[in-house]
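Asker: quick one, structure for this:
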Amino acid sequence: MTYAHSAQNVFVNMLGTLDHLASKAQDAGMTDDVLAAKLTEDMFSLELQFRVALNQVLLGLNQVAGKTVPLEEAAYRTLGEVRERIAAVRSLIEAVDPNEWADGNAPVDLTLPNGVRFLMSSEEDIQDWIVPNFYFHVTMAYALLRNAGLALGKMDFLPHMERHSIPSVGAALSLT
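Answerer: Next up, the predicted model:
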């Protein structure tokens, strides 16, 4: 399996997690005001955690998959809009052929808005920058929703694992 196939699988699974979290918040009757929730004043809000997570996927596609898709810049106003944007990014990543991604050794020159610059291979970009940042912001969305009172457990972070579950006598799937 190439780095591109692996990354595509991670993105699809964890975009499913983001959608599951937003859906569960809606089902619990949380208002859209939850999007302003923060853990501390110097951290991003829940809305920005969702948006930056999606932007990591888009940034990866732009850097190594030859795409020129615009990043998500406008703030999401509702949990429904969050779910719509997750679905759109998920459709985009599912439609991209990983065999067309840059060779794992192709160079990526990344300069952050603060001027910090990284020069790495395509595989390193995905492995060392994009995926860890993506997971960080997905994890922060989980933490913010849990902190806001949403009942969440580990399987809410890993809902894609349900497809691997097999019935066993007397055991329930719970990793909390």
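Asker: from now on I want contacts and neighbour counts done on CA atoms only, so please keep to that.
Answerer: Noted.
Asker: tell me which residue is most central in this protein.
Answerer: Nearest to the geometric centre of the chain sits Ala53, at 4.3 Å (Cα atoms, centre = their mean).
Asker: downstream of whichever strand or helix holds that residue, the next helix or strand is which one?
Answerer: Assigned by DSSP states H and E, Ala53 falls within helix 46-64. Per DSSP H and E, helix 46-64 leads on to helix 79-95 as the next helix or strand towards the C-terminus.
Asker: buried stuff in the helix or strand following that following helix?
Answerer: Using DSSP H and E, the helix or strand that follows helix 79-95 in sequence is strand 107-111. Neighbour-count burial for strand 107-111, with 16 or more other Cα atoms under 10 Å as criterion, is recorded at Pro107, Val108.
Asker: another for comparison:
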Amino acid sequence: MTLSMYQTAVPVTIRALENLAHVLKKGAEHAAKKNVTDETLLQTRLIPDMLPLVKQVQIACDMATRGIARLAEVEPMSFEDNETTFEQTSSRIHRAIEYIKTFKSEQIDGSESRTIILKTRTGEMTFEGQAYLLHFVIPNLFFHCTTAYNILREAGSELGKPDFIGQA
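Answerer: Next comes the predicted model:
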């Protein structure tokens, strides 16, 4: 059986974001128990030169939505980076999931060799679709989900590996 680009992209990004939403919910519950404001925990960092929790979530959502859209040759949905509460941050994750669910396999399958050009602050990056998904989108998505998990874990949230991985 062959694994399609759609199967590799869409269910994986949805699951990662659903698990991130679960982790964030447990972080919000921990903050409420400890009387820590949303703003304080959302601005928490592992170390001073890393981005805060809220930015990790924003980037994870952007990586998933923009990655899928680019594979489908659709202009990516844009989100404002203006979340200041757990409720707003959770809403962003759920909006990203709903957006990703709108893509059909016909839009993604066959994108293995599609040229993807990213414009960055430092120039352009060019990928073929499969390399873009497997070597850029998925690793970046999981990096930012993992970092969000680690920030919440370091802040004292009762999280474990099953929270990050989700149920089978």
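Asker: can you calculate the TM-score here?
Answerer: The TM-score (TM-score structural alignment, normalised by the length of the second structure) is 0.88; 160 aligned residues with a Cα RMSD of 1.5 Å.
Asker: circling back to that earlier point, tell me the contacts of the aligned partner of the residue nearest to the centre of the first structure in the second structure?
Answerer: Residue pairing (TM-score structural alignment): Ala53 of the first structure is matched to Ala60 of the second structure. Residues in contact with Ala60 of the second structure, defined by Cα atoms under 8 Å, 6 or more residues apart in numbering, are Leu17, Asn140, Leu141, Phe142, His144, Cys145.
Asker: what is the most widely separated pair among the residues you listed?
Answerer: Leu17 and Asn140 (12.6 Å; Cα to Cα).
Asker: between the two, which has more neighbouring residues?
Answerer: It is Leu17, of Leu17 of the second structure and Asn140, that has more neighbours when counted by other Cα atoms under 10 Å, with 25 against 17.
Asker: distance check, that one against Gln58 of the second structure.
Answerer: 11 Å (Cα to Cα, to the nearest Å).
Asker: could you do Asn140 of the second structure as well?
Answerer: Counting by Cα to Cα, the gap from Asn140 of the second structure to Gln58 of the second structure is 12 Å.
Asker: compare the contacts of Ala60 of the second structure with the first structure and list the overlap.
Answerer: Checked against the first structure using both residues aligned by TM-score structural alignment, their matches' Cα atoms under 8 Å, those keep these contacts: Asn140, Leu141, Phe142, His144, Cys145.
Asker: which helix in the second structure runs the most residues?
Answerer: If you go by DSSP state H, the second structure has its longest helix at helix 5-33.
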